[in-house]
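Colleague: quick one: sequence and predicted model below, then my questions.
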Amino acid sequence: MNGERVGEWGTLRGARTPFFRYEKSWANSPHGRALSLSLPVTADREVRGPAVEYYFDNLLPDSAELRSRIRTRFKTRSSDAFDLLTAIGRDCVGAVQLLPPNDEPLGWDRVDAAPLTEEEVERTLREVTVATPLTHEAQDDFRISLAGAQEKTALLHMAGQWFRPRHATPTTHILKLPLGIIGGFRGDFSDSVENEWLCAQVLRELDLPVADAAIARFGEQRALVVTRFDRRWIGVGTAEVQKKRFKPRKGAWIARLPQEDLCQAMGLPHILRYEADGGPSIAEALGLLANSEHPVRDQTNFLLAQLAFWLLAATDGHGKNFSLHHRSGGTYGLTPLYDVLSAWPIIGHGKNQLALEQAKLAMSLRGRRAYYRLSEIAGRHWQELAQRTAVPGLWNRMQSFVESASAALECVEKRLPRAFPEHVYASSRDGVLCQVRRFAQTIGPSAT
């Protein structure tokens, strides 16, 4: 982690029990901290069992198809997490770098990268979905592991130009491709790039922390460019980095910032990321955030995010789409939001559409039972949630939040990019405003 050896991950001989053993030097380091809330630094500095397996497995894409493609491209023995991360674990989400025992992350404190032309970036994006094996040279330059279900890659951006990092230099931006046709009902998310950009802008207008995102085109390839909040330039200001004449000087480098998603923090496999399958619930997430460095702020933002997901019909707010920053000394906090996508553009009763009655949140609102469906959740359920959680000032914040939604949409509309797909904005706007009205009309009489 940023040049320091954290520990060893492996499997006990004669058994299939995974283990992680922290280095003594890391446990005593001023930068030392646990990799995960589920992998504490114990007296003997060793953790065994499923939590170890799940932590590392969650560094990989969720999709079996994407994992199979990685196996083919890097010619790994299997699709197991250990084999895949042996091949692509040099640049993971968060601060972890996975290397063979005798390898050192040479050059972690300097910037080593090859410049890319727009045509080369276009080719890189086009090849993301290709399952053919990479050349040895390409493998050395492309050992990146990105979690999630979407087709994506990552690159370094500085001096107004794109670069492919080499050796221990990390990436700074994630480039996400359009989702296309997904789900059993074959919903058309070909405009997912614009959709996710729109959601991020609305969340920002509503004062929720969210990852910076921009729409970019490289030749025929369209991508959402997301600035990584698990990366930070050291020894140089962010504004200077993007000046066209910038060249990294000695002492300027990119730090990897430790983080983990809620499935990792709770010791759960990626297949249990949805609450309905046994994954993190609102109550369990609030329990983790109660011990964060800023509990009231983090719990408030988490709950307002759930409310925003209801407004936006963002149905994928599962345990892997919330993460925690880990800081030295054992403190942690909620990261900005990411991967928020509205279902409003595909909600309806036509072909390849999802009926509103079928659309569900990833985490339920609990009352007499668990409420998942957008159509059955009303203002009173949010009111009851605010009263039950007892987060100071939450109900007032929720009401103000919903009341601000219309103005937030108007602000975003004024800066829509040219040729932005009209149906994405119009359907999202109409859906949000419908939820705003429903919220106001269904608040209980005890509201204050």
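Modeller: Perfect, thanks for sending it. Numbers count the residues shown, from 1 in each chain.
Colleague: going forward, measure contacts between C-alpha atoms and count neighbours the same way
Modeller: Will do.
Colleague: hang on, Phe309 in a helix?
Modeller: Yes - applying DSSP: H, G, I helix; E, B strand; the rest coil, one finds Phe309 inside a helix.
Colleague: which residues in the stretch 151-300 of the chain form strands?
Modeller: Here the stretch 151-300 of the chain has its strands, by DSSP state E, counting those that start in this stretch, at 152-158, 161-165, 173-176, 180-182, 187-189, 213-218, 221-227, 231-234, 253-256, 259-261.
Colleague: included below, for side-by-side comparison, is a second structure:
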Amino acid sequence: MQATPLEKLRVYLRGEYVGALTSDSGTLSFAYDGAYCEKKDAPKLSVSLPIQKETFSHHAAAPFFSGLLPDGDVRKHLAKHLKLSPENIFGLLEAVGGDCAGAVSLYKEHDLLNNTTNPTYKVLSDTEAAEILSSLNHRPFLVGEEGIRMSGAGAQDKLMVSFVGKKIALPTGQTPSTHIIKPPIKGAENSVQNEFFCMRLAQKIGLPAPDTKILYVDQNPYYCVTRYDRETNETGEVARLHQEDFCQALHIPPELKYENDSGPSLEACFNLLDQRIRSGSMPGKDKLTFLYGVIFNVLIGNGDAHAKNFSILYRNGAETLAPFYDLLCTEIYNKNGKFRMAMKIDGHYMPHTMSARNWKNFAASIGIAPSLMHKALRKVINDVSREATGLYLDLHSDTGTTSPVYEKIMGVIASNTQELELQLLTWDT
């Protein structure tokens, strides 16, 4: 019986060849290129895939590479369109792995990258843009479109684009995209305005968050965010920045992103940051920024703040906590009144069941003093209380951004703020 030949994809980081992903009848392995390993300070693909000459097994490689693909129903739709299994990581990346989150690109062995820096685009008419955006649930990432190979993590439909003037454009060939457009989430009324509000509020209180806008195409609203994993130099050339989400760094496959599914806990996420800080790769302040983000998600009622919605960003040999993204008040869509967070705080998924003691225990579990936890809670509460009303009024006064969802979000923030205030009152008892 003839053996099935090995399949290989060349893996690039910011356009530089770093190694090969191999599939042996679906069993993956990854090996860094020998010459790349010899380079001084060669960037690693992942915390979970450090530079080494030995080959990484399927168990080691699969979580990272699977994390470059969408998950949930989007992956199922993508796989169905390609007539592949959703578990066929190699086959899916072969089809769509040209423009992934961060700076990773995958190409067949004979599709060698060229060194041209001239970007190429397919500029869309308004009609074309409307047709594509309205049909993403049927054709994820425009799979099969000539010259387009894009992938995005997460369980939401989305389209990676650039803008040529004011026109939406699809990057072709090796051109990186600069923005992500997301249509409304089915079953989540006014999700576009919801995410826009929460992301703008994060910016208002000083949390790192990319620029966003509500984009109207054929009079329908779409959520549009500037990619933080892209940078433009002084000549206008767009380059990819490497990043990986916490699941990839923690060696967790994307289907296990929720703690309730044996995914990462907040303690594991903070421990990851502690490791990067102790290594000298990441500034210590990022741990406090992450804590602010956790508290912010509690206040806005974001029950989808799982480990794939936090990332490490790599730039010039240094690591930082990536800007926050996918911030959404999911609590307003909760039908049974039992809002749950994606990751527990001292054993609690439901913030309304917590006490001051739980916050103190949480502080101890992540290695910070109770007094610092108190200060962090007070700071985020004060900052959100100061900025939320003004943002609400500003967005309501603009016909391009007004939405009834803001009042619902404000109600959630008021309720959660009140609960946290009560917990702080008993801090010293």
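Modeller: Perfect, thanks for sending it. Please read these numbers as outputs of a predicted model, since none were measured by experiment.
Colleague: looking at the strands of the stretch 151-300 of structure 1, which is closest to Val412 of structure 1?
Modeller: Smallest distance to Val412 of structure 1 across the strands of the stretch 151-300 of structure 1 (C-alpha to C-alpha): 13.3 Å, for strand 213-218.
Colleague: contacts for that closest one?
Modeller: With contact meaning C-alpha atoms under 8 Å, 6 or more residues apart in numbering, strand 213-218 of structure 1 is reached by 118-119, 121-122, 193-194, 197, 200, 222-227.
Colleague: likewise for stretch 99-106 of structure 1?
Modeller: Stretch 99-106 of structure 1 is contacted from outside by 3, 8, 86, 89-90, 167-168, using C-alpha under 8 Å, 6+ apart.
Colleague: can you measure across that stretch, start residue to end residue?
Modeller: End-to-end distance of stretch 99-106 of structure 1 (C-alpha to C-alpha, to the nearest Å): 11 Å.
Colleague: can you give me the neighbour number for the aligned partner of Ser281 of structure 1 in structure 2?
Modeller: Structural alignment places Ser281 of structure 1 opposite Ser265 in structure 2 (criterion: TM-score structural alignment). Look at Ser265 of structure 2: counted by other C-alpha atoms under 10 Å, it has 19 neighbours.
Colleague: also Asp286 of structure 2?
Modeller: By the criterion of other C-alpha under 10 Å, Asp286 of structure 2 has 17 neighbours.
Colleague: against Asn309 of structure 2, how distant is the residue nearest to it when sequence neighbours are not counted?
Modeller: Of all residues not flanking Asp286 of structure 2 in the chain, Leu321 sits nearest, at 5.9 Å (C-alpha to C-alpha, 6 or more residues apart in numbering). The gap separating Leu321 of structure 2 from Asn309 of structure 2 is 12 Å, by C-alpha to C-alpha.
Colleague: shared neighbours of these two, anything?
Modeller: By C-alpha under 8 Å, 6+ apart, Leu321 of structure 2 and Asn309 have no common neighbours.
Colleague: pretty sure Tyr371 of structure 1 contacts Ile377?
Modeller: Yes - using C-alpha atoms under 8 Å, Tyr371 of structure 1 makes contact with Ile377 at a distance of 6.4 Å.
Colleague: overlap in contacts of the two?
Modeller: Leu365.
Colleague: just to revisit the earlier point, buried ones among the contacts of stretch 99-106 of structure 1?
Modeller: 8, 86, 89-90, 167-168 (16 or more other C-alpha atoms under 10 Å).
Colleague: max pairwise distance over those residues: which two?
Modeller: Glu8 and His167 (20.3 Å).
Colleague: related to what we said a few turns ago, out of the contacts of stretch 99-106 of structure 1, flag the one nearest to Met398 of structure 1.
Modeller: Out of these, the member with the shortest distance to Met398 of structure 1 (by C-alpha to C-alpha) is Gly89, at 40.5 Å.
Colleague: show me the contacts for the residue nearest to that closest one when sequence neighbours are not counted.
Modeller: Using C-alpha to C-alpha, 6+ apart and skipping the chain neighbours, the partner closest in space to Gly89 of structure 1 is Leu98 (4.8 Å). By C-alpha under 8 Å, 6+ apart, the contact list for Leu98 of structure 1 reads 85-86, 89-91.
Colleague: and the residue mapped onto Leu409 of structure 1 from structure 2, how far from Gly400 of structure 2?
Modeller: In structure 2, Leu409 of structure 1 lines up with Ala388, judged by TM-score structural alignment. As judged by C-alpha to C-alpha, Ala388 of structure 2 and Gly400 of structure 2 stand 19 Å apart.
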